[in-house]
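J.: Sequence plus the predicted model coming up.
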Amino acid sequence: MVNSMTGYGMSKEEIDGMTVQVEVKTINHRYLDISFRSAMSLMKLEEEIKKFVNSKINRGKIEIYINVANKKEMNHIVKPNWDLIDQYIKVGKELKEKYQLDGAYDLKDLQQLEGALEVEEVQIEDSNNSFIMSVVKNAFEDCLKMRQAEGKSLLTDLSKRIEIIKQNVDSLEALRMLVREEYQVRIQQRIKEYLKETDYVDEAKFRQDVVTLAEKGDITEEIIRLKSHISQFSDTINQKDGAIGRKLDFIIQEMHRETNTIGAKSTDSKISVEVVNMKSEIEKVKEQVQNIE
């Protein structure tokens, strides 16, 4: 099955005055990379969420945002750091006495002292973990639906492009004798130029060398391999399960390599046109494959 690595999902639910909102964003990545943004008290759910994600997604960069708001309770409380305030006041008195300074601390001064007031996060009760996890799962299901929908669009596009490439290969197969013939002519011309410098020619060896070199200009093997790669590509995008992106990327690289070899063997304009068209489609396929899980 073709699944895109790009997706977004969101779920927001409330229970007993507590609202939990979860957002999930997924983008392209070579491996599975999961990151969290949530209250520190929710980090205890990290391992459970990772196990769930691993059961649903094989590859991609996953960003999870969890926000919890409670109408009955504040999410944060402010507390004075008494020890630090005592030190500030003690040092202040010592400075006044030593340098005969006037003035005294007021409330505004104390509030502005660095570290005098501490903001603490209110711990979320463990009893809420199962509810929070259910919201996380709903957000992921929403995200997976988007990945699957985009995957269907990718499948349609890839199927169309791989069919165009197949037609290019069929055209090259029909033209392949041109490559061998023109390569043989080029070799003969070079050998004739060489023979001008010698008086003796071993006719049998000459013919054998021409045949051997001409075979190097044959694109039959490249066409056979391209057909095999096209078949493998089609089979892979129609698999029902598993991550297929890396395999498709490897296959398309091999197709690109075989196409380059054909282009290097021929100077025929018709073949060159087919090679250019194939390269164009292969590049487009390669770009699409980068987004497949």
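T.: Received it, and whenever you're ready, just let me know what you need.
J.: From here on, just use CA atoms for contacts and neighbour counts.
T.: OK.
J.: now the strands for the chain?
T.: Ranges of strands within the chain are 7-15, 18-27, 32-37, 60-70, 76-80, 117-121, based on DSSP state E.
J.: try this one next to it:
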Amino acid sequence: MTGYARAEQQNPSGRLSWELRSVNHRYLELQFKLPEEFRSMENDLRQLATQRIGRGKVEAGLRYSRDNGVAGGLQIDTDRLAAVLAAVEKISGQLRTSTAPDPIQVLAWPGVVRIDSAPDVTVPLADAMQLFQAALDDFTATRSREGERTKLYLVERLDAMAVLVERVKVRAPQVRDAWLDRLRAKIAELGVDVDPARLAQEAALAAQRLDVDEELSRLGSHFTEVRDTLVREEAVGRRLDFLMQELNREANTLSSKSQDAEMTRCAVEMKVIIEQMREQVQNIE
């Protein structure tokens, strides 16, 4: 969900500049910083952004600077100025004086200088919308590239967890057999007779307590679901959040059932990997 983009454009009325940046957020939160004359387009901008962005705290700022002489600039009426100077020269000749006219007084003569009104911002509004679309294209492309890198990272973590699951699958029957061997050795050491039916019952109960086949099966199913989710052409962040919770649940159950150091180590490694994945999932829309 993190991303950044910037787009600039020079047009006859001035320079436009968009800057978009986003950070992680559970939902979509849009914040626009616009010059006052562009406030009227905020709803259209928000609708456009909502169509392209699903999650994240997004800040979109627009800067607009008018060119010199465009916004309320001073303009000299050369015809009026020539007429005023001609009149000054005529009067100076009649008064027989050679004093040059004061420029400030000439400029103060009515009609010599005029102040242009501020230009219509209709064209800048249209340009600002078009530029925002370009910035949004760059912004989403940046986030897509980051998403591909995150996807590869998650797949690598899933592969690492799959290796750990296979280790547990191999180790689990050995743990059950070792427990039964220790029980028989203890009975022999005590020199007591045990009803075979009773021994079988205890072995069955122990096997049930130590059985992790269901947890391993669900972990495998969740792995498949995560991989399928990563290739969907839609927002998948919330679904991945849920799947990380389910993976963590199974890893915790596996750890609680473990009666073996190797299986416990595998369960702990799984939880470490899941936490790494959960941190990355926060970046996914």
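T.: Yep, it's here. Note that the structure is a prediction, hence the values are computed from the model and not measured.
J.: What's the TM-score once they're superposed?
T.: Superposed pair, TM-score by TM-score structural alignment, normalised by the length of structure 2: 0.74. Supporting alignment: 236 aligned residues with a C-alpha RMSD of 2.9 Å.
J.: about what we covered before: deepest-packed of the strands of structure 1, please.
T.: Mean neighbours per residue, mean count of other C-alpha atoms under 10 Å, is largest over these for strand 18-27, with a mean of 20.
J.: I'd like the strands of structure 1 as JSON lines, with distance to M43 of structure 1 appended.
T.: Formatted as JSON lines, those follow (distance: least, C-alpha to C-alpha, whole Å):
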{"stretch": "strand 7-15", "distance to M43 of structure 1": "19"}
{"stretch": "strand 18-27", "distance to M43 of structure 1": "14"}
{"stretch": "strand 32-37", "distance to M43 of structure 1": "8"}
{"stretch": "strand 60-70", "distance to M43 of structure 1": "10"}
{"stretch": "strand 76-80", "distance to M43 of structure 1": "17"}
{"stretch": "strand 117-121", "distance to M43 of structure 1": "13"}
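J.: L195 of structure 1: which of the ones you listed is closest?
T.: For L195 of structure 1, the closest of the strands of structure 1 is strand 60-70, at 62.0 Å, according to C-alpha to C-alpha.
J.: and that closest one, how far from the chain's centre?
T.: 20 Å (C-alpha atoms, centre = their mean, to the nearest Å).
J.: Have a look at how far, on average, that strand is from structure 2.
T.: Following superposition, strand 60-70 of structure 1 is found to deviate from structure 2 by 0.7 Å on average (mean C-alpha distance after the TM-score superposition for structure 1).
J.: Show me which positions of stretch 235-248 of structure 2 end up buried.
T.: Buried residues in stretch 235-248 of structure 2, counted by 16 or more other C-alpha atoms under 10 Å: 236-238, 240-241, 243-244, 247-248.
J.: start and end residues in structure 1 for it, please.
T.: Using TM-score structural alignment, stretch 235-248 of structure 2 lines up with residues 243-256 of structure 1.
J.: Keep only those of the buried residues of stretch 235-248 of structure 2 that are in helices.
T.: Among these, DSSP state H puts 237-238, 240-241, 243-244, 247-248 in helices.
J.: Relative to V170 of structure 2, which of these is nearest.
T.: Of those, the one sitting nearest to V170 of structure 2 (C-alpha to C-alpha) turns out to be L247, at 20.0 Å.
J.: Name the nearest residue to that closest one, sequence neighbours excluded.
T.: The shortest distance from L247 of structure 2 to any non-neighbouring residue, by C-alpha to C-alpha, 6 or more residues apart in numbering, is to L219 (6.3 Å).
J.: That neighbour: how many residues sit nearby?
T.: When neighbours are defined as other C-alpha atoms under 10 Å, L219 of structure 2 has 21 of them.
J.: In structure 1, point me to whatever sits opposite it in the alignment.
T.: In structure 1, L219 of structure 2 lands on L226 (TM-score structural alignment).
J.: Thought H256 was touching its match, still the case?
T.: No: counting by C-alpha atoms under 8 Å, L226 of structure 1 sits too far from H256 to count as a contact (9.1 Å).
J.: so where is the host helix or strand of R80 of structure 2 in structure 1?
T.: Using DSSP states H and E, R80 of structure 2 sits within helix 78-95. Aligned by TM-score structural alignment, helix 78-95 of structure 2 falls on no residue of structure 1.
J.: The following helix or strand past that helix packs against which elements?
T.: Heading C-terminal from helix 78-95 of structure 2, the first helix or strand you meet, by DSSP H and E, is helix 103-107. In terms of contacts (3 or more C-alpha pairs under 8 Å, 6 or more residues apart in numbering; DSSP states H and E), helix 103-107 of structure 2 is packed against helix 78-95.
J.: The helix it packs on packs against which elements?
T.: Against helix 78-95 of structure 2 (3+ C-alpha pairs under 8 Å, 6+ apart) you get helix 103-107.
J.: Report the buried residues of the helix it packs on.
T.: By 16+ other C-alpha under 10 Å, the buried positions in helix 103-107 of structure 2 come out as L107.
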